[in-house]
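# For reference, the sequence and a predicted model appear below.
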Amino acid sequence: MLDTRRHISKLIDHAYHLSQKFVFIAFGVSFLLAFALAFIPTYSLKQDAVYTLFILLFAAGLWVSEAIPAFAVSLLIIALEIVLLGFPNFDFATPSDNWKVYLQPWSSPLIFLFLAGFIMAAAASKTKLDIWLAKKILFYVGGKPHNIITGLIGITFVLSMFISNTATAAMMMTILIPMLTHIKESNPFKKSIFLAVVVGANLGGMATIIGTPPNAIAVGILGQDAPSFIGWIGMALPPALVVTLILRFVILKLYPSNQSFIDFKIIKEVEHFDDSTKKFSKIPTVPSWKKNVTITIFTLTILMWLSGPLHHVPTTVVSLIPIIGFTLFGIIDADDISSIRWDVIILIIGGLSLGLAVSKTGLDLWFATLVSTDGLSILLLMFIFSYLIVVISNFMSNTAAANIMLPIVIAIAITISEHSTQMVVVGVTLSASFAMSLVVSTPPNAIIHASKKVDSKDFLILGAITALIGPVTVIGWLYCIDIIF
């Protein structure tokens, strides 16, 4: 036994050292490639634009290789911008405020908007509002398989509009496991209930600005031309629903149930099912006043976001309602604040700072000159970059992919038609959410795959269909809106 433990310990140490070596190799290769591509060729660029090109290429290499965490890349981007762009010719002795501009994204209104989303998610989780809502809906949809799938996709989709898809998928897992006890082992329908959550979690975030980080990055890059909260919903929700409905049909066809009725109403009384002990655990008691306060703040915030054109209160100002409300009533405490996904927020900040540098130094205009726009229509541009970002986002974070691609997309779009810039950026951004072909493509995929109830090939089939029909649906809808309005 002792020898076995020593052997395992040696294997773990060996694996650790190999991973460390990979980190150094990937970091070094990313740096050398970025340096060679940025500084060796002669470009018609100013010095600060060349430095920005180096930062962009270096960040892209690190994001693709995942040599270091994605949020760490964002911090590195800001540091490099301050050193390389904030102090011309590395003159630190001369007083300069140029470097401060690259820290401005830390105070961007979008950060408070996203922070509000995370705090709302924490409040819903802490008061069990999310689980209560999900179980209420599933209890009333009935026991017919197609209704169960509709309910699962629907509640996951809606929750992902305002809560991170990672948190939503994790929460839904507490409901899915108990459901399995009411489904026959030989029933392929078991896979369909997990894939329903994958679809709802990945596509629901498309519908709102706070639903997924790429949406926030797009809004930041568009600036004054960005759609409002309700405007984004109008552009994103219809195509997201259409693709979701198509995938619902696909799931039911690929994994049909051999049971005409499934009785799982017992799950309304439980929160968690331990698969190892085969026992249910009761929902912890939450004071009713906390639930009522949470529901009230949720309702007020969402209604204020949706009715922005009527009261004209900025979306970010509305975001202060949940931020202040949940902390004021003690529903969110210091521990909850520390557990917020600050890494995601830092990733967004890094993307905004990178986009700012690309625009400020004129690198975006140079990228635009590299692409011949003669005969290139807005529609063709959208198709090219929408499918390109789907492919890229399957192998790396869709947030990182948006950070890299959107500054280039907007620069090229402006040279073709300034009027359609918003449509192009939104279309490409939304297409990033259709990347769900691999286990590592999105956090919900990884969470569902960890249940060992779904195989990698199941993601590949569903993801391939999504990648094909998704961008077409989005582009078609946005083009119709552009023509009408």
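Thanks, I have the structure now. Residues are numbered from 1 along each chain as shown.
# make it CA atoms for all contacts and neighbour counts henceforth
Noted.
# which residue is nearest the middle of this structure?
The structure's the chain has its C-alpha centroid closest to Thr212; by Cα atoms, centre = their mean the separation is 3.5 Å.
# Show me which helix runs longest in this protein.
helix 2-39 (DSSP state H).
# Verify the contact between Trp63 and Val73 for me.
Yes: counting by Cα atoms under 8 Å, Val73 is a contact partner of Trp63 at 7.1 Å.
# Which residue ranges of the stretch 101-250 of the chain form strands?
Using DSSP state E, counting those that start in this stretch, the stretch 101-250 of the chain contains no strands.
# those helices in it, which residues are they?
109-126, 129-141, 145-162, 165-180, 189-204, 213-222, 229-254 (DSSP state H, counting those that start in this stretch).
# report the angle between the axes of the shortest one and helix 229-254?
Right, helix 213-222. 150 degrees (axes from the mean of the first three to the mean of the last three Cα atoms, to 10 degrees).
# Then the third one?
Using the same axes, to 10 degrees, the inter-axis angle of helix 145-162 relative to helix 229-254 is 150 degrees.
# buried residues in helix 145-162?
Buried residues in helix 145-162, counted by 16 or more other Cα atoms under 10 Å: 145-146, 148-162.
# One more: the shortest one?
Along helix 213-222, the positions that meet the burial threshold by neighbour count (16+ other Cα under 10 Å) are 213-222.
# Quick check: the closest residue to Val243 other than its chain neighbours vs Ile217, distance?
Computed as Cα to Cα, 6 or more residues apart in numbering, the closest residue to Val243 that is not its neighbour in sequence is Gly470, at 6.3 Å. Note on Gly470: its distance to Ile217, by Cα to Cα, to the nearest Å, is 20 Å.
# Kindly report the same for Val198.
23 Å.
# again, but for Ser186
Applying Cα to Cα, the value for Ser186 to Ile217 is 45 Å.
# here's the one I want to compare it with:
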Amino acid sequence: MIITALLSMFMSNTATTATMFAVVIPVLGALPAGRPRAGLALSIPVAANVGGIGTPVGTPPNAIALGALAEQGYHISFGSWMVMAIPLMLVILFGAWLLIAVMFIPAGLGIELEMKANWHTDRKAVTFYVIAACTILLWMTEALHGMSANVVGFLAVVALLVTKVMGGEDLGKLSWPVLWLVAGGIALGDGVGKTGLDAWILGLFDWNSMPAVVVIIVMGVLGLAMSNVISHSAASNLLIPLAMGLATGIDGMDPVTIAVILALACSLGMSLPISTPPNAIAYATGEVMMADMAKVGIIVGVVGTALLVLVMPTVWSALGLL
């Protein structure tokens, strides 16, 4: 789960899950049939979903939140996002591991495996390792050099193309629909604000009579609930612009807080195979029952969202991030 979460911080959750299952399939075959296999199969999508919240590039809801904040003149650096999200990510990841171990792994169960590593050391591989390391380092040191995460990401692509590690055919294999979905969501959020639709929808409820903390809780729960039945990106696209409009009209409500909370809450929806592609990949193995996925997903999502809305704003304020 640790490896999956680390990869998911910098790769798409779907690609991470597919990569990990390619490695884990032999391990699944070595485990006793039934709950041990289900537990291992479930651990990968859970770790991928949780790991994605750790960086701005980990999952689309993070980018959607940053785009919405940028439209309102707020900027969160790559490093600041990591400081805000990684503590929560680690707590949820540990809790999810403990839950899966208790629910699925019998006491005393152990296996011995011998797997040969396939560490490439050719020119393209070494070049990629260097560019990837430099990209991550530049992302994490934005405060020192001033280049935004977008510029750093673009430079990494240029470097990969110039060194011929990637070619035009590789660009064609990118998940362009996902990229357009994120871009469309940012445009949708801008349109919601400029047309006054956010004010009209928010005017249907007397939000001003609620304390800011109650509004944050309601939005977090709504983000979690919606992201279980529609895609995380769609839930973020719908809710973040509305919440940003709401934040400007309520005393004590910080737009950065509500946007980040919604982005993270939307990434914690993982109770159904349709909730997120990593869940669908795990379910397709045939080792996971929907009831087990629902139990784990609901517990991880509810506990994670409770920590997110009740504890993290105080932590962020104490660290001077808000």
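Alright, I've got the coordinates. Predicted, not measured: the structure shown is a model, and the values here were computed from it.
# winner for burial among the helices of the stretch 101-250 of structure 1?
Ranked by mean neighbour count, those are led by helix 189-204 with a mean of 28 (mean count of other Cα atoms under 10 Å).
# In structure 2, point out the residues matching that helix.
Alignment of helix 189-204 of structure 1 against structure 2: residues 36-51, by TM-score structural alignment.
# Contacts for the matching stretch next, please.
Applying Cα atoms under 8 Å, 6 or more residues apart in numbering, the contact partners of stretch 36-51 of structure 2 are 1-2, 4-9, 13-14, 16-17, 20-21, 28, 31, 58, 89, 92-93, 96-97, 100-101, 103-106, 267-268, 270, 278-279, 282, 285, 287-289, 293, 297.
# ditto for stretch 280-296 of structure 1
For stretch 280-296 of structure 1, contacts defined as Cα under 8 Å, 6+ apart pick out 123-124, 127-129, 269-274, 326, 331.
# again, but for stretch 15-35 of structure 2
Contacts of stretch 15-35 of structure 2 (Cα under 8 Å, 6+ apart): 4, 7-8, 37, 40-41, 44-45, 48, 104-105, 111, 113, 278, 281, 287.
# 7 Å instead, please
Outside of stretch 15-35 of structure 2, the residues within contact range by Cα atoms under 7 Å, 6 or more residues apart in numbering are 4, 7-8, 37, 44-45, 48, 104-105, 278.
# Does Leu308 of structure 2 belong to a helix, a strand or coil?
Following DSSP: H, G, I helix; E, B strand; the rest coil, Leu308 of structure 2 is assigned to helix.
# Excluding residues flanking it in the chain, which one is nearest whichever residue in structure 1 pairs up with it?
Mapped onto structure 1 by TM-score structural alignment, Leu308 of structure 2 lines up with Val474. Leaving out its chain neighbours, the residue that sits closest to Val474 of structure 1 by Cα to Cα, 6+ apart is Pro239, at 5.3 Å.
# Just tell me what that neighbour corresponds to in structure 2.
When structure 2 is aligned by TM-score structural alignment, Pro239 of structure 1 is paired with Leu88.
# now swap in Ile340 of structure 1 and tell me
In structure 2, the residue paired with Ile340 of structure 1 according to TM-score structural alignment is Leu174.
# With Gly330 of structure 1 instead?
By TM-score structural alignment, Gly330 of structure 1 lines up with Lys164.
# The residue nearest to Val243 of structure 1 touches Phe434, doesn't it?
Yes: between Gly470 of structure 1 and Phe434 there is a contact at 6.2 Å, judged by Cα atoms under 7 Å.
# More neighbours: which of these two?
Neighbour count, other Cα atoms under 10 Å: between Gly470 of structure 1 and Phe434, Phe434 has more, with 33 against 27.
# For Pro239 of structure 1, see how far away the more buried one is.
Using Cα to Cα, one obtains 11 Å as the distance from Phe434 of structure 1 to Pro239 of structure 1.
# Check Gly427 of structure 1 too.
Plainly put, Gly427 of structure 1 is 10 Å away from Pro239 of structure 1 if you go by Cα to Cα.
# Val27 of structure 2 pairs with which position in structure 1?
Val27 of structure 2 maps onto Met179 in structure 1, with residues paired by TM-score structural alignment.
# Against Glu71 of structure 2, how distant is the match of Pro239 of structure 1?
According to Cα to Cα, Leu88 of structure 2 stands 26 Å off from Glu71 of structure 2.
# How about Pro255 of structure 2?
12 Å.
# Show me which of these two is the more surrounded one.
Pro255 (21 against 14).
# Quick one: map that one onto structure 1.
Under the alignment (TM-score structural alignment), Pro255 of structure 2 pairs with Thr421 in structure 1.
# if I pick that match, what's in contact with it?
410, 413-414.
# And Ser456 of structure 1, by the same measure?
438-439.
# which residue in structure 2 lines up with it?
By TM-score structural alignment, Ser456 of structure 1 lines up with Met290.
# And that match, how close does it get to Val296 of structure 2?
Counting by Cα to Cα - Met290 of structure 2 and Val296 of structure 2 are separated by 10 Å.
# Mutual contacts of Phe434 and Pro239 of structure 1, please.
Residues touching both Phe434 of structure 1 and Pro239 (Cα under 7 Å, 6+ apart): there are none.
# State the number of residues packed around the residue nearest to Val165 of structure 2 when sequence neighbours are not counted.
Take Val165 of structure 2 and drop its neighbours on the chain: the residue closest to it by Cα to Cα, 6+ apart is Lys124, 5.4 Å away. Residues contacting Lys124 of structure 2 under the criterion other Cα under 10 Å number 14.
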